[in-house]
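K.L.:
just coords:
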């Protein structure tokens, strides 16, 4: 009888070992394929978003830059106060003599915010100041309007 027990225990041992191994394999955690796909998709979306966020901005075209510079200069010219009531441009447009007396100051104000190498030309009904752009120049144009005067301002590079 003793042999039987030993026999049984021998037979049972391989079975128990196999069951124990299976149980251990089942207890070991495995990552779900859905979780892996979600993690990869999240990383991909974050990488694309970071690419857009960190990419340098597209350079503005040169004509847009010239137009912006001309608009800024025209705003400056239209807003500078005069020693009399009104703006410098409005007082300058009163007559040709007044324009000539204030032409240097108008040119100075119009050129104030421009980068080096840029030229400015300002034309009104009563006079003009600055060199007009040559036909081959890149030009940005804007208009400054104040009471009694409309001025066309051109910013250009040779």
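P.N.:
On my side now, so go ahead. Predicted, not measured: the structure shown is a model, and the values here were computed from it.
K.L.:
going forward, measure contacts and count neighbours with C-alpha atoms only.
P.N.:
OK.
K.L.:
end-to-end on stretch 140-154?
P.N.:
One end of stretch 140-154 sits 6 Å from the other (C-alpha to C-alpha, to the nearest Å).
K.L.:
So what's the gap between the longest helix seen in the chain and the chain middle?
P.N.:
As assigned by DSSP state H, the longest helix anywhere in the chain is helix 2-27. Here helix 2-27 is found 71 Å from its chain centre; the criterion is C-alpha atoms, centre = their mean, to the nearest Å.
K.L.:
here's the one I want to compare it with:
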């Protein structure tokens, strides 16, 4: 056997050389995948994980959403009394008298203070509670629903009587 037969020449073709790395121009690539085919499985896993988290967030939003609030009449009565007490003590910046005294004046005063009073009552009460205020000059707020729990409070002043009725939405 001759020495020339023992040596086998290795020929490299352009397809078998991995040219993706500049520092290894003469290395033989055993991976026959296209460079764009890499990381497809990981991307799919990430997308499915994000999708599962999105579904979990929507489901948990329904599970942990506050349910129907069924407060007792005593709780609503206390809430109505507290609201009237706050309105008796506060003086709006546009007036020199409390909200309740302003409501006892005339119907024209009621009309000018109505928006301010409605906003103040909405700020005092929790977001799930509505109120209707009755004065000798009119009613402020939405109509009281029929057949539900409501709370009531009355303030008897020197010039008029103001009643408030609150309920859960």
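P.N.:
All right, it came through fine. Computed from a predicted structure; not experimentally measured.
K.L.:
rewinding a little: tell me, the following helix or strand past the longest helix of the first structure lands on which residues of the second structure?
P.N.:
Once helix 2-27 of the first structure ends, the next helix or strand along the chain (criterion: DSSP states H and E) is helix 33-54. With TM-score structural alignment applied, helix 33-54 of the first structure matches no range in the second structure.
K.L.:
So which bits of helix 33-54 of the first structure are buried?
P.N.:
Of all the residues in helix 33-54 of the first structure, not one is buried under the rule 16 or more other C-alpha atoms under 10 Å.
K.L.:
can you pull the contacts of residue 98 of the second structure?
P.N.:
Taking C-alpha atoms under 8 Å, 6 or more residues apart in numbering, we find residue 98 of the second structure in contact with 87, 88, 89, 90, 91, 92.
K.L.:
Let's see that with 6 Å instead.
P.N.:
Applying C-alpha atoms under 6 Å, 6 or more residues apart in numbering to residue 98 of the second structure gives the contacts 88, 90, 91.
K.L.:
On the three-state scheme, residue 94 of the second structure is what?
P.N.:
coil (DSSP: H, G, I helix; E, B strand; the rest coil).
K.L.:
Number of residues surrounding it?
P.N.:
8 (other C-alpha atoms under 10 Å).
K.L.:
what do you get for the one 10 residues further on?
P.N.:
When neighbours are defined as other C-alpha under 10 Å, residue 104 of the second structure has 19 of them.
K.L.:
Can you add secondary structure and neighbour count and give the contacts of residue 98 of the second structure back as TSV?
P.N.:
Formatted as TSV, the contacts of residue 98 of the second structure follow (DSSP: H, G, I helix; E, B strand; the rest coil; neighbours: other C-alpha atoms under 10 Å):
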residue	secondary structure	neighbour count
88	helix	16
90	coil	12
91	coil	16
